[in-house]
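Peer 1: sharing a model that was predicted from the sequence below.
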Amino acid sequence: MSSKLTVCGVCEYRNINKSSVVWCSECDEGLCEECKEHHAASKGSRDHSIVPISEYQKLPSNILQITQTCPKHNEKYVIFCKKHDSPCCRRCVVETHDDCRELKAIDDVIRNVKSSNAFLEMEQMLAELSENLQRIRKDRQNNIKILKENKTRIEIEIEETRVLIKNHLDKLQESLMKELYAAEEKENKKISRLISSIQEKEREITECQTNLDKIKQYASDLQTFLAMKHIQQDVTNSEQFLEFLWKEAKMSDVTISFKKENVLEALPKAINKIGTIILDTRLSDTTLASRKNKQAQTMVPTTHVSNIDDLKLTLGQTVQTNGKDITGCSLLPDGRMMFACYARGHINVMKTDGSLDFTLQPGLITTNIHFTEESQKLVVTSDRDYSITIIDMKNRKSEKSINVGSHIYGIVYKDGKLFYNASSRGLCVVSLDDDSITQLVNATLSPYSSIAIWSDQLYYINNDDSVTCCDLQGTFK
C-alpha cells in the first residue's frame, strides 16, 4: 500500500514513474503535481476531495488498507444493502442482492457521516470508556495506598502488643507479621494484575481515539463509514470488559485490620495467638460515567438529511404567561416554565398545568433569563441596566449583580462561565469566579437574539441573520 501511495497512479498507468503529492480517495490513487492540475480541471473529477500525501499517510495502516472497490468484481461501491449491512458494486446487486428491498445509494448513506449522530456517539463512547478506565485504575491504585497505610498502622499495633507480653510472644509476632505481609502481597498482586489489564485497555481506547480523530480529518467518507464498524467492535469489547470487572466483583475494596486477642489475663504459655489479620472487602465508592442514552446509534447513517421543511409541529399545550412583552423563557427540571416580562420587569413561574406558581420581581427591566440546573440559580439579563443578576431559586433572592457595560441579550451557562450576546460588542463571556469579562468573538450579533450551547459548541445569530458555530474559546467552526 505504501508504494501505491507514493507513486502517481496516472503516470504509472502510462509507464512513467513520478512521485505523488496528493491522494484522491474517490479515484483511490495518488497524483503528481502535473496530474493534480489536470484532475482539478477535469469535469469528472474537479469536485473530488484531495488530501496531501503526507497528511493521508497519517491514517492508521488498517484504514489505509480498506478498499473502496468490490474485491470480487473490482468495481466501485455504488449501493449499500441495509439488510446485509454491506456495500455493493453494480454487479453485486444483480448477483446477490436482487431480492433485497432496502438498497440505498452509497453516496446518500455516507453523506455527512463525520457529523452524524453515529460518529458523535462513537467519540462519546470512546471518551467515556477512557474516563471509566482511568477512574478504575486510580481507584485500584488508591486501594494499594490504603493497604499500605493499613499495614503501617497494624505494624505499630502489633509492636505495641508485643511489648506488653515481652519475649515470650516473639515467635507469635513473627508468624503474625508473615500473615500480614502475605495478605497484603496477595491482594497487591491481584490488584496490580487488574491495573495492568486496565492500562492495556486504556492504551487501546487512546489509540482508537487517535485513529478516530485522524479518520475524521483525513479519511474519505467511505473509509470512515467502514472503519467505524471495526472501532465499534473494539468499543463493544471494552464495554464488556468493564461489565466483567463489575460482575466478577473485582471492584471491591480490600482493607486490612487487626483484632487483638485478650492476652492480659491469660498465662504466657496458654497464649498461641496475639491477633488476627482480617481482610475487609466492600464495594468501591468509585462510580462509572454513563451516557444518559446507553443505546449506541446505529452505524448506518440515515439516508435522508432532514431540513426545516421536513419538520411537522404538533401543538402540545397553550399557556397564558400572565405577562406583557415576553422576551425570555426557561424551563425548570420539574417541568415548570419561567417567562421574563420586559415591560413590567417580572418573571412569572408557571406550573406544568399552565397556572401561575409565583412571580419574581428582580427590580430591573428583564431581557432574557437562563436557569442553571447545576447550581439552582436563575440568571437574568437587563439590556437597559447593562447588568446580569443571579437569583438563588431556593430562597428566591438576588445573590449578586454584574455590570457588563454593554447591551446584553441572550445568555447561556457553561463550566462556571456565562456566555452572552453583547450585540455590537460581539459574543462575550463573564467568569463567575472573579466577574471578569472577555470578548470571545469580535462581530456584530443580532440584537435581542438568543445564543445556544450544544456538545461544547456555541451558536449565535449574526447581524445579517446568519448562524455561526464556534467552540468555547471562540474559534470559528
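Peer 2: Cool, got the structure. Numbering: from 1, shown residues only.
Peer 1: only C-alpha atoms for contact and neighbour calcs from this point on.
Peer 2: Will do.
Peer 1: count the neighbours of T276 for me.
Peer 2: Residues lying near T276 (other CA atoms under 10 Å) number 15.
Peer 1: sorry, that was for E374
Peer 2: E374 has 10 neighbouring residues, counting by other CA under 10 Å.
Peer 1: how is it assigned, secondary-structure-wise?
Peer 2: Secondary structure, DSSP: H, G, I helix; E, B strand; the rest coil: E374 is coil.
Peer 1: that one and L283, how far apart?
Peer 2: 28 Å (CA to CA, to the nearest Å).
Peer 1: could you do T224 as well?
Peer 2: 40 Å.
Peer 1: another structure for you, compare them:
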Amino acid sequence: MVFSYPTLNKVSIIKEIGSVDFSLSVTAASGVAYNNEDNTIAISSCWGDLGNKITIIDLTKRKVEKTISPGGQIVGIVATNKTLLYQLYYKAIQFMDLTDASTRDITIENMNTSIKLTVSRHKLYYSSLGYHTVVCCDLDGTKQWSFKDENILKSPSGISADNNGNVYVVGYGMNNVVVISHDGQNVRNSYH
C-alpha cells in the first residue's frame, strides 16, 4: 500500500503486515498510481506553486526516478502499461507515454471540477466531483455511458473498476460506496 501525506510532503510505502517499508519526501504528494509494468508509482502533486508535478518512484530501488512537470495543476492520476493518465485541472485529461514523454489530450465535459480516474479493459472511467457524475468512455474520449443520480451518489470522489468493468465509486457527499455495472445500467448502493 502507498499513503500520501500532502501536508507532510511525504509518501510512505507500507508492507503487507502493516509496518512502513520506506518513506520518501515528495512535495504536496496527493494522487497515487501504481504501474505494474515497471514496478513504479507515480505521485501527483497539485498545490499551487508547491506542486503541479508528477514524481515517479522506483519501488525496487526505493528512490525517485524522475520528476515531470506537465504544465498545469494535476488532480486525478492513473497508470496503465507504460502510460500515465491524469487530469490537467480546467483543461483536459492528458495521456503521457512514459517511454518517450509524448502526450495527447482528450477533452471531456465538466473539466472545471476535481476528476478522479481509473482504467479497466481499454475503458476510461472518471468521477466528476462537482457535477455528481460518473462517466465511462473509450481511450479516445468517446462517451460510452454516464451515471448521475444525486439520491444515490453525491460528490463522487475515489473510483476503481474491476476486470469485469464494474465501477466502484466513493460518494463523499453521502459517505457511501456505489457499484455501477459495466454498462452503466445497474447500480448498487452500499452505505457506510
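Peer 2: Arrived safely, thanks for sending. Small disclaimer: the values here were computed from a predicted structure and weren't measured.
Peer 1: quick one: TM-score?
Peer 2: TM-score of the superposed chains, computed with TM-score structural alignment, normalised by the length of the second structure, equals 0.66; 140 aligned residues with a CA RMSD of 1.8 Å.
Peer 1: neighbour-wise, which of T224 and L283 of the first structure wins?
Peer 2: Comparing T224 of the first structure with L283 by other CA under 10 Å, the one with more neighbours is T224, at 22 against 12.
Peer 1: hmm, the more buried one is touching I215, no?
Peer 2: Yes. The criterion here is CA atoms under 8 Å, and T224 of the first structure meets it with I215 at 6.1 Å.
Peer 1: chain neighbours aside, what residue packs nearest to S431 of the first structure?
Peer 2: K417 (4.7 Å; CA to CA, 6 or more residues apart in numbering).
Peer 1: for T107 of the second structure, same thing?
Peer 2: That would be A92: by CA to CA, 6+ apart, it lies 4.8 Å from T107 of the second structure.
Peer 1: got the contact list for the one you found?
Peer 2: Taking CA atoms under 8 Å, 6 or more residues apart in numbering, we find A92 of the second structure in contact with 105-108, 111.
Peer 1: and it, what's its match in the first structure?
Peer 2: Under the alignment by TM-score structural alignment, A92 of the second structure pairs with G426 in the first structure.
Peer 1: what's the answer for I106 of the second structure, then?
Peer 2: The alignment partner of I106 of the second structure in the first structure, by TM-score structural alignment, is L440.
Peer 1: surely that match and R425 touch.
Peer 2: No. Checked against CA under 8 Å, the pair L440 of the first structure and R425 is beyond contact range at 9.6 Å.
Peer 1: the two: which has the busier surroundings?
Peer 2: When L440 of the first structure and R425 are compared on other CA under 10 Å, the one with more neighbours turns out to be L440, at 20 against 17.
Peer 1: after superposition, how close is the host helix or strand of the more buried one to the second structure?
Peer 2: Secondary structure assigned from DSSP states H and E places L440 of the first structure in strand 437-441. Its matched residues in the second structure lie on average 1.9 Å from strand 437-441 of the first structure after superposition (mean CA distance after the TM-score superposition for the first structure).
Peer 1: mean shift between the helix or strand just after that strand and the second structure?
Peer 2: Note on strand 437-441 of the first structure: by DSSP H and E, the next helix or strand toward the C-terminus is strand 451-454. Once fitted to the second structure, strand 451-454 of the first structure is off its aligned match by 0.9 Å on average (mean CA distance after the TM-score superposition for the first structure).
Peer 1: residue nearest the centroid of the first structure?
Peer 2: Nearest to the mean C-alpha position of the first structure, by CA atoms, centre = their mean, lies Q124 at 3.7 Å.
Peer 1: picking up where we left off before, buried residues, the strand holding L440 of the first structure. List them.
Peer 2: For strand 437-441 of the first structure, a neighbour-count test (16 or more other CA atoms under 10 Å) marks 437, 439-441 as buried.
Peer 1: turn those residues into TSV, including distance to T475 of the first structure.
Peer 2: Listed next are the buried residues of strand 437-441 of the first structure as TSV, based on distance: CA to CA, whole Å:
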residue	distance to T475 of the first structure
I437	18
Q439	12
L440	9
V441	8
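Peer 1: and of the residues you listed, the nearest to I388 of the first structure?
Peer 2: Of all these, I437 has the smallest distance to I388 of the first structure: 11.8 Å, by CA to CA.
Peer 1: hmm, S252 of the first structure is touching L245, no?
Peer 2: No. The pair S252 of the first structure / L245 is not scored as a contact, 9.8 Å apart, by CA under 8 Å.
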